[in-house]
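S.K.: Predicted structure and sequence below. I'll ask about it afterward.
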Amino acid sequence: MITMACHCTGCQRMSSSAFSLSSLFPSEAFSITSGEPVIGGLHGSTRHFFCGHCMSWLFTRPEGMNDFVNVRSTLLAGSRTYKPFIETYTDEKIEWAVTGAKHSFSKFPPQNKFPELLQDYASKK
């Protein structure tokens, strides 16, 4: 649906990097085919799931967005094509971190902005 980079300090810590990369998918397009992920990272109402074996961060189920799942883009086949379209939490961004995202937000985009962003992303595919 859309690709993004998150610059929040939580994502920085969980990814051990300057930002996390993810791709938003409808929940019905996502399934776990092997293993049982474990909750890890930040233990809040947004749930971050990790591989129970290697502890890699796999996906996130954002709070209040039960119909969607945020999958770490680098885990997907052809991950090099998942360039961030939006970047979030730029107010927590490490100064030198550059993503090339078309849209930037100091926090998370307002809900009323999502239809426009999704349409813009879809038109670029």
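M.R.: Now that the structure is in, tell me what you want to look at. Numbering: from 1, shown residues only.

S.K.: Could you use CA atoms for every contact and neighbour count after this?
M.R.: Noted.

S.K.: Look up how far F49 lies from P62.
M.R.: If you measure P62 against F49 using CA to CA, to the nearest Å, the figure is 11 Å.

S.K.: quick one, which of these two is more surrounded?
M.R.: Neighbours per residue, other CA atoms under 10 Å: of P62 and F49, the larger number sits with F49, 21 against 15.

S.K.: ok, and here's another one to check against it:
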Amino acid sequence: MTASAFSLSVLVAGEGFEVTAGEPVVGGAGSPDLRHFFCPKCMSWMFTRPDAIGPFVNVRSPLLDDPSGLEPFMETQTAEKLPWATTPAKHSFDRFPAPEDFGRLMAEYAESRA
């Protein structure tokens, strides 16, 4: 969906996320519990609601006004990555981590930012 070596995003609590203008459309390679939202004008991928892991929103970090300081903590879907594509992420998953692992990973991330 990114047509790139990377899909950069940041996981935020659902209650801390709000669309303030426009009405994104659902599309892409989603499923009932993984909905990708796009700009209706240019069809840029904006965010994903991964309902399987709880009330979170996965926001495409290039959309943020200031993404500085967001060093990768976790990379997913590495089974499909290009061999030369590397990140400094502490955790790497061939696909996605199991939903029950997200609490532990989020706690570890929060501790690393303290």
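M.R.: Happy to help now that I have it. Keep in mind the model is a prediction, meaning the values are calculated, not measured.

S.K.: now stretch 79-91 of the second structure: which residue numbers in the first structure?
M.R.: Residues 91-103 of the first structure are matched to stretch 79-91 of the second structure when aligned by TM-score structural alignment.

S.K.: Give the buried residues for the matching stretch.
M.R.: Residues of stretch 91-103 of the first structure classed as buried by neighbour count (16 or more other CA atoms under 10 Å): E92, K93, T99.

S.K.: who's in contact with that stretch?
M.R.: 4-5, 7-9, 18-19, 83-87, 106-107 (CA atoms under 8 Å, 6 or more residues apart in numbering).

S.K.: Just list the residues touching N58 of the second structure, thanks.
M.R.: The contact partners of N58 of the second structure, by CA under 8 Å, 6+ apart, come to S9, V10, L11, V12, F47, T48, R49, P50.

S.K.: Sorry, slip of the keys, the one I care about is M14 of the first structure.
M.R.: Residues near M14 of the first structure by CA under 8 Å, 6+ apart: G41, W57.

S.K.: do you know how far it is from E28 of the first structure?
M.R.: Counting by CA to CA, the gap from M14 of the first structure to E28 of the first structure is 26 Å.

S.K.: Likewise for H103 of the first structure?
M.R.: H103 of the first structure sits 26 Å away from E28 of the first structure, going by CA to CA.

S.K.: Do a quick rundown of the helices in the first structure.
M.R.: 9-15, 114-124 (DSSP state H).

S.K.: Would you mind listing the buried residues in the first one?
M.R.: Burial within helix 9-15 of the first structure, assessed by neighbour count using 16+ other CA under 10 Å, is assigned to T9, C11, Q12, M14, S15.

S.K.: There's contact between the third one and S20 in this structure, I believe.
M.R.: So the one you mean is Q12 of the first structure. Yes - using CA atoms under 8 Å, Q12 of the first structure is in contact with S20, at 6.6 Å.
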